[in-house]
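Visitor: Please find the sequence and the predicted model below.
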Amino acid sequence: MRRSEFDRAVSDEFGARGAYLTSDLVLSACGDRTAAQALSAGVPVRQVWLALCEETDVPVPRRHGAGRLEPRS
């Protein structure tokens, strides 16, 4: 997962709450850091996305493939 895909996935899943969640919600799976802190510290983007999903109870089917653009026809 790329950072741009992470940003898209957060926006798609959480809407306006996404910015708040990435900057304020502490993720235990990321060393008790926020998503923003974890990303800055070099934690892999996919790991941060999955930790955010786990912490906010995003259903498993919506976690995988999130943030990817639809292929061009």
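Guide: Yep, it's here. Because the structure is a prediction, the values reported are computed rather than measured.

Visitor: C-alpha only now, for contacts and for neighbours.
Guide: Will do.

Visitor: how deep is Glu55 tucked in, by neighbour count?
Guide: 14 (other CA atoms under 10 Å).

Visitor: ok, structure two:
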Amino acid sequence: MKISEFRRAVDDEFGAGFGRVLVRDSVLADLGDRTPEEALEAGLPAREVWLALCRSRDVPVDRRHGVGLPDPRS
């Protein structure tokens, strides 16, 4: 997962405004007591950060995988 895909997934799942707040302000134990933003800046893979955020917000498993990808071109 690329950072751009992470951001798209966050916006799609949580909404652009609330998603940005979660990424900036949610301190997650799964990320070493860092926010998702800090974890990404520290070099953790975007997929790992996305899954930790999903677990923390009880996102159903079926909405965690394959999100954030751009729509395929026809």
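Guide: Okay, I see it. What you are looking at is a predicted structure, and each value in this text was computed from that prediction instead of being measured.

Visitor: any idea which element the residue positioned nearest the centre of structure 2 lies in?
Guide: Nearest to the mean C-alpha position of structure 2, by CA atoms, centre = their mean, lies Trp50 at 3.2 Å. Per DSSP states H and E: Trp50 of structure 2 is located in helix 46-56.

Visitor: Next: Ala39 of structure 2.
Guide: Applying DSSP H and E, one finds Ala39 of structure 2 within helix 36-41.

Visitor: and for that helix, what are the contacting residues?
Guide: 22-24, 26-28, 31, 46, 49-50, 53 (CA atoms under 8 Å, 6 or more residues apart in numbering).

Visitor: quick one, helices of structure 2?
Guide: Using DSSP state H, the helices found in structure 2 span residues 3-14, 16-25, 36-41, 46-56.

Visitor: Pull out the buried residues from the helix holding Ala39 of structure 2.
Guide: If you call a residue buried by 16 or more other CA atoms under 10 Å, then helix 36-41 of structure 2 has these buried ones: 36-40.

Visitor: Ok, stretch 39-56 of structure 1 next?
Guide: Of the residues in stretch 39-56 of structure 1, 39, 45-53 count as buried by neighbour count, 16+ other CA under 10 Å.

Visitor: what does stretch 19-38 of structure 1 give?
Guide: Neighbour-count burial for stretch 19-38 of structure 1 flags 19, 21-22, 25-27, 29-30, 33-38 (criterion: 16+ other CA under 10 Å).
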